[in-house]
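Student: Sharing a model prediction with you, sequence too.
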Amino acid sequence: MAADGPSQLLVIADFDYTLTPYHTPTGEHAHSCHGIISGSGFLGHEFQAKANALFQQFYPIEISPLLTQDEKEPHMVQWWERSHKIMVDYGLHAHHIKDAVANADITFRDGFQPLFASLAKANVPTLIFSAGLADVIQAVMNKNWGASFWTPNVHVISNVMEFDPTTGRLLGFQEKLIHCHNKNTAVVRDTPFWDECHSRRNVVLLGDSVGDVNMTQGLDGKEVLRIGFLNAHIEERMAEYLTLYDVVIVNDGTLHFAHLVVDLISRQSDDVAAP
């Protein structure tokens, strides 16, 4: 992988609890993209109660070691569809996104900025592949890093909201529902990102869930380095994660290892260019 250099490298990263930490600096459970909306309070207590009830119902299924991915998938579809429906039912507006993000304490794992700076410098196609909300991800990035974050090598594929152009009210979501167990290249094939990346031989994958390891499914013949972040129930889930990921990082660890890997691979182009 290192010998091929950055011209053959592709990075695919989950967003929630992979690029962002699982805990806030004060030790509380950090918000996901969906959690930023439900936690904002803009849609009222009844909406918050329904969103929390969905979490309590479906999250244990998502992390259960006793169920297969195929057994979990229909439950995840229900969870995402019902979560999106209540956003529509309770009148989410476009301005709520910016306001919710402005009020949310969203941080990134240590090492995020130098990692993405290195990826931009080496022009490595980088996909933020999320089952969250594309509109929230964009607002979070703009809040924390500004327009300079959006270098040409960075792409986001996630659930995209559709708003009424006159009222700004949420109408629904674009057709392809992305949940935590269907993140694979079938969702990516009809995008400009696929044209840019599918011929690259090597992939660094960053994820925090069992489903995230499938983000390279469909990229046949690739060399994949899987870096996993195990955020909760560490003792119970470590054995499973060690079978899925090549490297497992716990306790809200940093992105420094991923950065070291990217720098090692990128150095190959510098070595070739040197006289």
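Tutor: Done, it's in.

Student: From here on, just use CA atoms for contacts and neighbour counts.
Tutor: Will do.

Student: C-terminal to the longest helix seen in the chain, what's the next element?
Tutor: Determined from DSSP state H, the single longest helix within the chain is helix 69-89. For helix 69-89, the succeeding helix or strand toward the C-terminus, using DSSP states H and E, is helix 94-103.

Student: Show me what that following helix is packed against.
Tutor: helix 33-40, helix 134-145 (3 or more C-alpha pairs under 8 Å, 6 or more residues apart in numbering; DSSP states H and E).

Student: And the last one, what's buried?
Tutor: Of the residues in helix 134-145, those buried by neighbour count under the rule 16 or more other C-alpha atoms under 10 Å are 134-142.

Student: among these, which two are most distant?
Tutor: Spatial extent of the buried residues of helix 134-145 (C-alpha to C-alpha) is set by the pair A134 and N142 at 12.3 Å.

Student: May I see the buried residues of the longest helix of the chain?
Tutor: Going by 16+ other C-alpha under 10 Å, helix 69-89 has these buried residues: 69, 72-73, 75-77, 79-80, 83-84, 86-88.

Student: In CSV, list those along with distance to G111.
Tutor: Listed next are those as CSV, based on distance: C-alpha to C-alpha, whole Å:
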residue, distance to G111
Q69, 31
K72, 33
E73, 32
H75, 34
M76, 31
V77, 33
W79, 32
W80, 30
S83, 32
H84, 32
I86, 35
M87, 33
V88, 36
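
Student: For L230, state which of the residues you listed is nearest.
Tutor: Nearest member of the buried residues of helix 69-89 to L230, counting by C-alpha to C-alpha, is Q69, at 17.7 Å.

Student: Wait, the closest one touches C180, no?
Tutor: No: contact between Q69 and C180 fails when scored by C-alpha atoms under 8 Å: they sit 10.0 Å apart.

Student: another one to put next to it:
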Amino acid sequence: MTEADRGTKSTEILIGDPERFKRLMEEFRIAGPSRIAAIVDYDGTISPLEMNSWDIPGLSNLDWPTIAGKLRRSAKIGEISEDEFWLQSISSLNEKGFGNSESTFEDVVVHLENACLLIREGVHNLFQTCSQLGRFIIYSAGIKAVIEPHVAKISQIADISESDIPSVVSNELDGSNLITISGKTGTTLLHELDKQGVNLNGISHFVLIGDSIGDARMSDGLQAEAVIKIGLLSTAKAVDPSIKASYIDTFDIVIVSDDSIEDANTLIEQFFDS
């Protein structure tokens, strides 16, 4: 049974199991903000869907249209194995000389500094709300060194104190400046990134916000009493019944929207209700 409702503006809210979702929300309210961590995907979640191709550098869009175009024509993330997609991206970028060329990395930094900061409507409000939780973590399939400045810039605009700026968990450069998937061993998937650098003491409940099916696994490997999974689905994908059904089956609540994240923020604000 699916519950459909209207969110802010023209968004549509879909809940596969309304009773279960209601119980989860109540459990989070009882737990209280200090025991809750928000884990928010960056690519296509904080940045607008289908609008971050060249402005927000990531593994598959570091200013090399040929590489990115080839990968995007062959597959979209969420439609093939995440391992396959990102390992192809990493291999392509390293072969291009990213890892062995200091000037290449500097070019990326310059590109980042000059890029237009594209974010969804309501992101600043979301940052303000999540910064009041026990922990706030940003996940990105890009590279930490180029994502962190954007996160810091958003936090500054949102008037978040330096101590409350969210932690960024992403891919990093190894000792030889080759791109590596942090914490990746064997067949471990992308979203089981190494979270050892984030202090999660006292955190028992996790709320996840992401735009791809894989984002529902961002809490994998963590000790969690409860998890709420919020999925953002583009209107273009929502017209496909199979994709829509897959999102409803995967996420506790699905928000159909291309440009706003306000409804996700409204949900998280309810955790502060006594």
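Tutor: Cool, the structure landed. These numbers were taken from a predicted model, which means no experiment stands behind them.

Student: any shared contact partners between Q69 and C180 of the first structure?
Tutor: Common contacts of Q69 of the first structure and C180 (C-alpha atoms under 8 Å, 6 or more residues apart in numbering): G211.

Student: related to what we said a few turns ago, which other helices and strands contact the longest helix of the first structure?
Tutor: Looks like helix 69-89 of the first structure contacts helix 45-63, strand 170-173 (3+ C-alpha pairs under 8 Å, 6+ apart).

Student: now the strands for the stretch 101-250 of the second structure?
Tutor: 135-143, 167-173, 179-180, 205-210, 226-233 (DSSP state E, counting those that start in this stretch).

Student: Among those strands, which comes closest to E79 of the second structure?
Tutor: Across the strands of the stretch 101-250 of the second structure, closest to E79 of the second structure is strand 226-233 (C-alpha to C-alpha), at 13.8 Å.

Student: Which residues does the closest one contact?
Tutor: 24, 45, 204-213, 216, 219, 244, 247, 251-258, 264.

Student: Of those, which count as buried by neighbour count?
Tutor: For the contacts of strand 226-233 of the second structure, buried by 16+ other C-alpha under 10 Å: 24, 45, 204-213, 216, 219, 244, 247, 251-258, 264.

Student: Keep only those of these that are in helices.
Tutor: Per DSSP H, those map to helices at 24, 244, 247, 264.

Student: The aligned partner of P57 of the second structure in the first structure: neighbouring residues, count only.
Tutor: Using TM-score structural alignment, the equivalent of P57 of the second structure in the first structure is C33. Applying other C-alpha atoms under 10 Å, we find 21 residues neighbouring C33 of the first structure.

Student: F15 of the first structure versus C33 of the first structure, what's the distance?
Tutor: According to C-alpha to C-alpha, to the nearest Å, C33 of the first structure stands 9 Å off from F15 of the first structure.

Student: Need the residues touching each of those two.
Tutor: Counting by C-alpha under 8 Å, 6+ apart, the shared contacts of C33 of the first structure and F15 are G132.

Student: if we can go back for a sec, just so I know, which of the helices and strands packed on helix 94-103 of the first structure lies nearest E235 of the first structure?
Tutor: helix 33-40 (25.6 Å).

Student: Quick one: list the elements packing against that closest one.
Tutor: By 3+ C-alpha pairs under 8 Å, 6+ apart, helix 33-40 of the first structure packs against helix 45-63, helix 94-103, strand 126-133.

Student: Please repeat the previous calculation with a cut-off of 6 Å.
Tutor: For helix 33-40 of the first structure, the contact count by 3 or more C-alpha pairs under 6 Å, 6 or more residues apart in numbering; DSSP states H and E identifies no helix or strand as a packing neighbour.

Student: Give me the contacts around that helix.
Tutor: 48, 100, 132-133 (C-alpha atoms under 6 Å, 6 or more residues apart in numbering).

Student: With respect to D110 of the first structure, which of the residues you listed is nearest?
Tutor: Taking those together and measuring to D110 of the first structure by C-alpha to C-alpha, the closest member is G132, at 21.1 Å.

Student: any idea how far the alignment partner in the second structure of that closest one lies from N265 of the second structure?
Tutor: Here G132 of the first structure is matched to G142 in the second structure, going by TM-score structural alignment. G142 of the second structure sits 24 Å away from N265 of the second structure, going by C-alpha to C-alpha.

Student: repeat for A236 of the second structure
Tutor: 22 Å.

Student: who has more neighbours, the two?
Tutor: Legend: neighbour count by other C-alpha under 10 Å for A236 of the second structure and N265, higher for N265 (20 against 10).

Student: burial measure for the spatially closest residue to that one that is not a sequence neighbour, as a count.
Tutor: Closest residue to N265 of the second structure apart from its sequence neighbours, by C-alpha to C-alpha, 6 or more residues apart in numbering: L126 at 5.1 Å. Using other C-alpha under 10 Å, L126 of the second structure has 21 neighbouring residues.

Student: So which residue is smack in the middle of the second structure?
Tutor: The residue lying closest to the centre of the second structure (C-alpha atoms, centre = their mean) is D41, at 0.6 Å.

Student: Please name the residues that touch the counterpart of that one in the first structure.
Tutor: Under the alignment (TM-score structural alignment), D41 of the second structure pairs with D14 of the first structure. By C-alpha under 6 Å, 6+ apart, the contact set of D14 of the first structure is 128-130, 207.

Student: From R35 of the second structure, how far out is the residue nearest to N265 of the second structure?
Tutor: Distance from L126 of the second structure to R35 of the second structure, by C-alpha to C-alpha: 18 Å.

Student: What is the burial count for S148 of the first structure?
Tutor: S148 of the first structure: 8 surrounding residues under other C-alpha under 10 Å.
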